[in-house]
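Peer 1: coordinates only, sequence not included:
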C-alpha cells in the first residue's frame, strides 16, 4: 500500500470524478478537472527538472491554483515549501536559501518581494507567476505566467514512483526565532493530521482506499477553510476533505464580512478557523450584518486556541453546532481535541482529550503521574527532524526506552481522566523575582475582560524583579480601557505576580497568518515607547 498524498487524492478522483472539489468565489472545479490541471502543471515542472525531492516554494494566498501546485508537487514526489506571504524581502530570502528552493510559484501581487528576495537565493532558478484579483502576472526574465505553464503540460498522470516515505515539509512561522523546516514522511503526516487515524475514535484507517470508498458512499459536505494554506492548520483539513470526497470552499484573503456572504451563498457545514484572530472579527461582522448561517454544524479552531468569551459567543450564535479546539504544531501534528463549554474558568488553561500518542513527560522523557506537570510530548508518528539542523533535531526528537518521541517546549499537566491541561510554552516563560509565569495563562485571563479585544503578553526588564509581566492589548470598543478594572479582573483569577505591571495599547494586535501571537512584534512595541499604563 502507498499512503501518499497524491495517491490518496487520485483515489478520490477515480471514485468521484464529477463531484465539486474546490470553490473559490464564483469558480468551481471538479475532482476530474483539478486532477487534469495538476497533471499539466506536473508535466511542465518535470520538464523544468523537478522530480523526487526537488524543493518547490509556494508563496500563494488561498486559491484553486495553490491546491493545483501542491497536488502537482506530490505527484512528482517533489517537496512543496510554504512561504509566508507576509514576509519581507530578508525573511523570504532566508527561507528560499534555507530550504534550497529551485522553483517558486507565487501570486503576482508578491512579485516585487520575490524579485528582490530571489537575488539572494542562487539555487532558485525558475518562477511561475499566478494572476490574482489585484495584479496580473507580467512576463519577465526567469518567470513564466502560470496559465502558460498549465497549457504546455500533458493531461495524463505522470509516471512517478511514489511511496509513503516521500517527504512532506512545513516551515514553522518563526514568530519567536528563525523559521525551521519540519520534515515528515507523508504517511506519518497522513496518520496524524490527514484522517489516517480517526480523529474521534482513534481507530487507524484500514487501507488507502477507505477514505475515498466511504466518501463515495455518502453525500459530500462543504468545508470552509479560512486559515492560509501556507499553514498545516489549513492545508491538512483541505486534503482530509478531498481524500474523503468532500468540497472545500476558499476565500483568497480573510475578510469577515465576505466570509459570511460566502456562508450564505454556499451553505457550508464545517468552518475551520484559527483562534480569536479569526473568531472575533467574524463575530463582529455577524453582529453588524447577520446572514443565514444555519448550515454550520461545526466550527473548528486549530493552531490557535479560542478564549473563553469567544467560545461563549460562538455557542450562543450557533447553539446546535459543535465548537472545538485542537492542539498540535508542525513538530507534533494533531495532539488532542477539546469541545467548548460555556462559562469555563478562563484561568483554568485549555484542556483537551489526548489523541494519537500525546503524553506529558518529565525531564527524562518518561510519562508523569496524573496531577503532575511536565512537558507535552508526542509518540507514534513523529517527524524525521528539522531540515539542515541536526543539532536542534537531536535536542527535540528523542528515543526514550526504545520509543521515539518529540518533546516540545510546552508545559502541561496530566489529568486523572486522561485529559491534558496546557500551561504554556517553556521558551516564553517570564521569570519575575524567581516566579515563573506562562504568557498564555495571562493572555487568556486578560482577553476574558469585556474591554479587551486581543492581547499578547511578554516580559520586560525590571530593576528589582529581573523581568516584569507586560501586556500589549487592543480595545474592544471606542470608550477606551479602564486599566484599573482590567487588572482587578486579572487579579481575581491569578496571583499578583502574574498581573501585568505595564500595559501598551495598540490599534491592532499583530498575529501570524496562522493566528499565533507575534511576540517579536509585541517586544518591539514595548521597546519603542513608554507604556500607556504602569502599575505603582
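Peer 2: Here it is on my side, so go on. Just so it is clear, the model here is predicted, and its values are computed rather than measured.
Peer 1: contacts and neighbour counts: CA atoms only from here.
Peer 2: Noted.
Peer 1: Quick one: the strands in the stretch 351-500 of the chain, in order.
Peer 2: Counting by DSSP state E, counting those that start in this stretch, the stretch 351-500 of the chain has strands at residues 351-354, 358-361, 373-379, 385-386, 397-400, 403-414, 419-425, 430-432, 435-437, 452-462, 466-475.
Peer 1: so which of those strands comes closest to residue 98?
Peer 2: Closest approach to residue 98 among the strands of the stretch 351-500 of the chain is made by strand 385-386 (11.2 Å; CA to CA).
Peer 1: would TSV of the strands of the stretch 351-500 of the chain with mean neighbour count and distance to residue 330 be doable?
Peer 2: Putting the strands of the stretch 351-500 of the chain into TSV (neighbours: other CA atoms under 10 Å; distance: least, CA to CA, whole Å) gives the following:
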stretch	mean neighbour count	distance to residue 330
strand 351-354	21	17
strand 358-361	26	14
strand 373-379	24	12
strand 385-386	22	10
strand 397-400	15	13
strand 403-414	21	11
strand 419-425	22	15
strand 430-432	20	24
strand 435-437	16	25
strand 452-462	21	22
strand 466-475	23	26
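Peer 1: then this one, side by side with the first:
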C-alpha cells in the first residue's frame, strides 16, 4: 500500500504568521460572513480612511453609510438573500460601495469587468440569473441587451439619499454564496465559480496573521474586482483598518507611471502579478510588503525587489479554492516555490489515477479543506469532474472533497511545493487565467476553419501573448487570408476579452502531428503574418537610422512581420500595456533614449511619430543654454 503524503497545514509553513496579529478582527471566530469583517473594522475605528480614489477619500463610517443606503435601495427593488447581483463599474468609489452593498443585502455579487464584450456580459447575466445589475450610465452600451434590470448609480442620487443609512441587519447563512467569479472555459463560454461566505471567511481568518497588514498601511488596489486576486488587495486591508488606495485606470497602470503613482501615494503593501512588477523601475522605499501571484515568479525578480525590512510572499491558488491555497516567503538565492498550504488547507500530489505519488515525484496538485468552492454555476457535469471525493479515504471525514487544479507540482525536500506547469492547455497571461480551448472553439465556428490551435508566446520565460493557428476547409475556397483574419478578428472581439484575443492568426496547410495524431504544439512555426489588429494600410519602410532602430526594437518586443513606421503600437500591432512597458524599459537602456516615458508612447504610438518626438526633444535640449 502506498504511504499517503499529503501536505497539511500542520507541517512547518514556508511563511511565519505574526505571533500577535495587528488587529483583533480575527480573535472573534463568530465572524462568518464577508460584510461583517468590514463592519467590525468600521466599529473599531470609524474615522480611519477606508478608501482613496483619485481625489475622493471616504472614512470607514462614510463608506459604511453609503453602502447601507444602497443595500436598502437594492432591497426595495426586490434583491433578497440568495439572489445574484451583477456589478459592472470602472474602478471607483461606487464600485467599493456596490460590492459592500450587495453582500450587506444578503445577495451574491457577480463582478463584471467593463472591458468584457457585450455578448460575454449578456451570457454571464443569463447564466448567473442576475436579478439586478449595478452599473453607470456611461456603460449603457454594455447593458442595453441584458436580460435583467439594471441600476445606474449616477442616476439615482435622490433615491439613495432617501434610504436609511443604518445596516440592513440581514441574517446571512455562512453556506450561502458570497460571490460568483467567471473564469475562462473550454467550451467557448466562461464558467462561474461559486464561493460561499464560509469559505471566504475561513480564508480571511487564516491569511490575516500571515499577510500582516496593519492599520497604518496604504494598500494598492489595482486589479479588477472581476478577478479574485483583488480579494487579497481589498479585504486584508479592510480587516486591518488600513487605507485602500485605488489604482489609476489610464496609462499609469504599468511602468514608470505606476512607479510614480506608488511613490506619490506612499504605498506600503503591493499585490500584483510578476509581469507587472517587471515593468516598474522606480525604487519604492515605503514598500514593506509585496505579494506576487497569478503566474510563476522569476528568481531574478525576487533578487531585484528584495530589501532589508521588505517581505515578499508568493501566493498560489485557483479561484475554485478561494483565492489562495498555498503561500511561501521568497528570499534571494533560494528556489522559488509556491510554499506550503495555508492553515486549514490540505494539498495532495496525485497521479492520473488519483493516487499519492512518491515523495519528490511530480503529480497533479489537488486541494482540500474549507476553501474548496461550492462548484460551477449550472455545470453539474464539470463540478463532478473537478470537485471529487477525497481519494485518501482515511482523511475523507475531515476533508470530504478536493479540487483537481490541473496544475502539476512536487514536494521539495524542505516540504514546500514546486510548481511544474499544467496537465492541459490552460495558461496564465498577465495574471489572467485562460483556457486556450475557449479561444479555439470561437475560431472553429467560422465556416472556413477546419481546425484551430492557440499557443502562448513567452518573453523572458513569462507568457505575454497568444498566437492562433488555423487550417481551412474546402468551403474556404479562394477566400484571401487577409479577409479571413479580419472576419476572425471581428468574431473574437465580439466574444472574448482583449487579453484572450491572439496577437496573430497563422493560416497553415496542415498541422504538425505527433505519433498519436495530436497536434505537435512545439513544432508550430513562429508567426510571420501581420498582427491581427493591423489595419489594411500600405507598408511604409523606415526612412532614418532612428526609425530603423525603433522598428527593430518594436519587432523584438512584438514579434511578427516587418513593422510599418505608420503602424499604431496599440491599434494596429496589438500592443497592450505590459508590452508597452517592456518596450519603454528596453528603449531606456540606451543613453540617447533614456528620457522616453510611457506617456510618450501613448502620445506618439507609431515608429515615425516617436522618432520625430525623440529627435525634436534632443534638438530642443541641445539648443538650451547650459545652466
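Peer 2: Sure thing, it's come through. Keep in mind that what you see is a predicted model, and the values were worked out from it rather than measured.
Peer 1: and the strands of the stretch 351-500 of structure 1 as TSV, adding distance to residue 81 of structure 1?
Peer 2: Supplementary listing: the strands of the stretch 351-500 of structure 1 in TSV, determined by distance: least, CA to CA, whole Å:
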stretch	distance to residue 81 of structure 1
strand 351-354	29
strand 358-361	26
strand 373-379	24
strand 385-386	13
strand 397-400	21
strand 403-414	22
strand 419-425	26
strand 430-432	33
strand 435-437	35
strand 452-462	29
strand 466-475	32
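Peer 1: Those: which one's closest to residue 511 of structure 1?
Peer 2: strand 452-462 (9.3 Å).
Peer 1: How far does that closest one sit from its chain's centre?
Peer 2: Strand 452-462 of structure 1 has its C-alpha centroid displaced from the chain centroid by 23 Å (CA atoms, centre = their mean, to the nearest Å).
Peer 1: picking up where we left off before, the strands of the stretch 351-500 of structure 1: which one's closest to residue 444 of structure 1?
Peer 2: strand 452-462 (8.4 Å).
Peer 1: Please identify the residue in structure 1 that aligns with residue 195 of structure 2.
Peer 2: Superposed on structure 1 with TM-score structural alignment, residue 195 of structure 2 falls opposite residue 184.
Peer 1: if I look at the residue most central in space within structure 1, how far off is residue 297 of structure 1?
Peer 2: For structure 1, residue 233 is the residue whose C-alpha lies nearest the centre (CA atoms, centre = their mean; 3.3 Å). When distance is defined by CA to CA, to the nearest Å, residue 233 of structure 1 is 19 Å away from residue 297 of structure 1.
Peer 1: now do residue 339 of structure 1
Peer 2: 13 Å.
Peer 1: the more surrounded of those two?
Peer 2: Set side by side, residue 339 of structure 1 and residue 297 show more neighbours around residue 297, with 17 against 14, by other CA atoms under 10 Å.
Peer 1: Next, the contact list for the more buried one, please.
Peer 2: Counting by CA atoms under 8 Å, 6 or more residues apart in numbering, residue 297 of structure 1 touches 269, 270, 320, 321, 322.
Peer 1: Quick check: longest helix in structure 1 by residues?
Peer 2: With DSSP state H applied, the helix covering the greatest number of residues in structure 1 is identified as helix 31-47.
Peer 1: hmm, who's touching that helix?
Peer 2: Counting contacts by CA under 8 Å, 6+ apart, the residues outside helix 31-47 of structure 1 that touch it are 10, 12-14, 16-21, 68-69, 71-73, 75-76, 149-158.
Peer 1: Could you rerun that using 6 Å?
Peer 2: Contacts to helix 31-47 of structure 1, defined as CA atoms under 6 Å, 6 or more residues apart in numbering, come from residues 13, 17, 19, 21, 68, 72, 150, 153, 154, 155, 157.
Peer 1: in that helix, what's buried?
Peer 2: Buried positions in helix 31-47 of structure 1, judged by neighbour count with 16 or more other CA atoms under 10 Å: 31-46.
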